[in-house]
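Asker: Next input, structure requested:
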Amino acid sequence: MKAAFITGHGGNEGVEVRECERPSRRSGEVLVRVEAATLNQGDLYMRNSGAGIIHQLTQIMGLDTAGVVEGVDDAETLLSAGQQVVIHPGIACGRCEFCQRGEGVLCTKMQLLGEHRHGTFAQWISMPAQNVFPMPQGLTFAQAAALGVNHLTAWRMLFTKAQVRPWETVLVFGIGGGVSLAAMQLAKAIGAKVIQTS
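Answerer: Sure thing, here's the model as predicted:
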């Protein structure tokens, strides 16, 4: 398969598209044929320096993706071959104090695609089944791929932490960024008044 690798830091000269071995699916994982992947600020950060993030080079880039299931365990009940799916790029340990209380996004051993392990800028990816979700109907693969990091971050900020209600007003900073755009969309979707800055 083809994949985009970070081979060094600094800029696009550290990115190389090349052939590599297709991932083999292990028990409990789902093999997904990638149809769309989005370029995230995290991808650019890893390309530029990756400072402060423990990682190894060379590594396949990419956080967010949407695609089609090509392989899944027979016992899997939520996913099936041929199904359109999106991937959550953060793989939680399931054992730390945060995972135990249902806050896997705060996992102390979180592994992010494109940072701690191979990412989504490839033709196939194999992921734990708990990180693969049915793709919302009515979206293209590109639109669904854009739901990952930005919308999950905005959702947690608005509804888990701030507990925004429809009658409230939300101030969104830096409306040009992905998380800010997602926050605006989500807040407006529940009927909240949104004020934006840029």
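Asker: make it CA atoms for all contacts and neighbour counts henceforth
Answerer: OK.
Asker: what about the closest residue to Gly94 other than its chain neighbours, neighbour count?
Answerer: Among residues not flanking Gly94 along the chain, Gln100 sits closest, at 6.6 Å (CA to CA, 6 or more residues apart in numbering). Neighbours of Gln100 under the rule other CA atoms under 10 Å: 12.
Asker: Same check on Leu63?
Answerer: 28.
Asker: thought it was touching Leu44?
Answerer: No: using CA atoms under 8 Å, Leu63 is not in contact with Leu44; the gap is 10.8 Å.
Asker: Show me the strands in the protein, by range?
Answerer: Here the chain has its strands, by DSSP state E, at 2-6, 15-19, 29-38, 59-60, 64-71, 84-87, 90-91, 111-112, 124-128, 132-134, 169-172, 193-196.
Asker: Looking at these, spot the one closest to Asn150.
Answerer: strand 64-71 (9.3 Å; CA to CA).
Asker: To compare against the first, here's the next sequence to fold:
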Amino acid sequence: MQAIFYEEHGSTDVLEYGEFPDPEIGPDEVLVDVKAGGLNHLDVWTRKGMPSPEELPHVPGSDAAGVVSEVGDRVTRFEPGDRVVVDPNLFCGDCEFCRKGETSLCVDFKMIGEHVRGVHSEQAALHEDNLIHLPDDVDFVTAASAPLVFQTAWRMLVTRAEIQQNDSVLVHGASGGVGHAAVQIAANEGCEVWATASSEEKLEYASEIGADHLVNYEEDDFVDEIKSATDGRGVDVVVDHVGEATWDGSLSVAAHGGAIVTCGATSGISPETNIPKVFWKQLDILGSTMGTPGEMDDVMAKVFDGTFEPRVRDVMPMSEIVRAHEMLEDREGFGSVVVVPDSEYDPDDYE
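Answerer: From the prediction side, this is the model:
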């Protein structure tokens, strides 16, 4: 089969698209003909070796959608011809958190595409527990762009921050995958949403999907803008997946008794923390990673019924994977980047 892969870590120069061994399924696994694969910043970090996959060469990709072509002997939930979307979470099933249903806290948590072989290939072998049924009226590109970012944003806001109607929520980097999902989730819960982005075009998109207040962080200081507009109060919840570049400002703009919830740090992992800001304002600092199967089902149901609209900035053949990674690293456009196997790609389908 054809697959995206790399044999060593590094820049986009290490990315290849070519022949790769066909996957073989076990008794509990399903063989999926991949129709579309969604990219995330995770793919960039993994390519660079942060963290390093368990084996090289490595096929990246945590998100994909496709059609079942073969099932193992013990598979009960799927049959050939079923349309499916991938849930990339891998849980041990035995630790104290898994036994309590808090699988997102699994002590041996892993992810497809990060720690083990991913799904950016013509075919993928996956455990049936890592697949959910895809309705006939949802296209593969939409489905492939949604799982990682929407379940991440859902857990951050609904489960961890416990947002309520009329809460004020600041979403940093609203043009990215997690950011544009967080804007929609907060707006759908009845929150007042602030969004930051690096251009007026990106902010226009953020407004279209539910942001009430917009800040171009290339031109204005988001702390000054929000403090001025809220008479110094700030916001109830800050969604910060940026890290060093925004961390101190996030602490500053959070209201007394507010919360900062984080799932990543694309600008750097070791920001300085003004500890008095945390205790004097009695802030909650909340970490969040991916989601549980139930959270995945809840948020994807809202993607499938159209409540949430994954935005896709571009769809391209897998052979253009270098360009796809460059788009992510250079922060081009609004929303997700999706790749399609060259054997399935027709540019007329994505005009």
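Asker: any chance of the strands of the first structure in CSV, plus mean neighbour count and distance to Trp155 of the first structure?
Answerer: Converted to CSV, the strands of the first structure look like this (neighbours: other CA atoms under 10 Å; distance: least, CA to CA, whole Å):
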stretch, mean neighbour count, distance to Trp155 of the first structure
strand 2-6, 22, 29
strand 15-19, 14, 31
strand 29-38, 23, 18
strand 59-60, 22, 27
strand 64-71, 26, 16
strand 84-87, 26, 16
strand 90-91, 21, 15
strand 111-112, 16, 18
strand 124-128, 22, 22
strand 132-134, 19, 16
strand 169-172, 17, 13
strand 193-196, 14, 15
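Asker: in the helix or strand containing Val278 of the second structure, what counts as buried?
Answerer: Per DSSP states H and E, Val278 of the second structure falls inside helix 275-280. Buried residues in helix 275-280 of the second structure, counted by 16 or more other CA atoms under 10 Å: Val278.
Asker: matching residues in the first structure for it?
Answerer: With TM-score structural alignment applied, helix 275-280 of the second structure matches no range in the first structure.
Asker: just stretch 322-340 of the second structure next, same as before
Answerer: On the first structure, no counterpart of stretch 322-340 of the second structure exists by TM-score structural alignment.
Asker: Okay, Ile190 of the first structure and Gly104 of the first structure: tell me how far apart.
Answerer: Using CA to CA, to the nearest Å, Ile190 of the first structure is found at 25 Å from Gly104 of the first structure.
Asker: So for these two, which sits in the more crowded spot?
Answerer: Gly104 (20 against 12).
Asker: check contacts around the more buried one.
Answerer: 92-94, 98 (CA atoms under 8 Å, 6 or more residues apart in numbering).
Asker: before we move on, what about Pro147 of the second structure?
Answerer: Pro147 of the second structure touches 63, 86-87, 296, 300, counting by CA under 8 Å, 6+ apart.
Asker: Show me what the helix or strand just after the helix holding Val278 of the second structure packs onto, helices and strands only.
Answerer: Going down the chain from helix 275-280 of the second structure, the next helix or strand is strand 284-287, by DSSP H and E. Judged by 3 or more CA pairs under 8 Å, 6 or more residues apart in numbering; DSSP states H and E, the packing partners of strand 284-287 of the second structure are strand 254-262.
Asker: I'd like to know how far the residue lying farthest from the centre of the first structure sits from Met127 of the first structure.
Answerer: Residue distances from the centre of the first structure (CA atoms, centre = their mean) peak at Trp167, which lies 30.3 Å from the mean C-alpha position. Note on Trp167 of the first structure: its distance to Met127 of the first structure, by CA to CA, is 39 Å.
Asker: now swap in Ala189 of the first structure and tell me
Answerer: From Ala189 of the first structure to Met127 of the first structure the distance is 30 Å (CA to CA).
Asker: Ok, Leu147 of the first structure next?
Answerer: The gap separating Leu147 of the first structure from Met127 of the first structure is 17 Å, by CA to CA.
Asker: next one: Gly50 of the first structure
Answerer: Distance from Gly50 of the first structure to Met127 of the first structure, by CA to CA: 23 Å.
Asker: Likewise for Gln83 of the first structure?
Answerer: Gln83 of the first structure is 15 Å from Met127 of the first structure, by CA to CA.
Asker: Neighbours of Arg313 of the second structure, how many?
Answerer: Neighbours around Arg313 of the second structure, by other CA under 10 Å: 15.
Asker: so it touches Val337, yeah?
Answerer: Yes: look at Arg313 of the second structure against Val337 with CA under 8 Å: they come within range, at 5.8 Å.
Asker: Tally up the residues packed near the nearest residue to Arg77 of the second structure once chain neighbours are set aside, please.
Answerer: Sequence neighbours aside, Glu128 is the residue nearest to Arg77 of the second structure in space, at 7.1 Å (criterion: CA to CA, 6+ apart). Neighbours of Glu128 of the second structure under the rule other CA under 10 Å: 21.
Asker: give the contact list for Glu128 of the second structure.
Answerer: Applying CA under 8 Å, 6+ apart, the residues near Glu128 of the second structure are 28-30, 75, 77-78.
Asker: tell me how far the lengthiest helix in the first structure is from the chain's mean position?
Answerer: Longest helix in the first structure by number of residues, with DSSP state H as the criterion: helix 178-189. Taking CA atoms, centre = their mean, to the nearest Å, one finds the center of helix 178-189 of the first structure at 17 Å from the center of the full chain.
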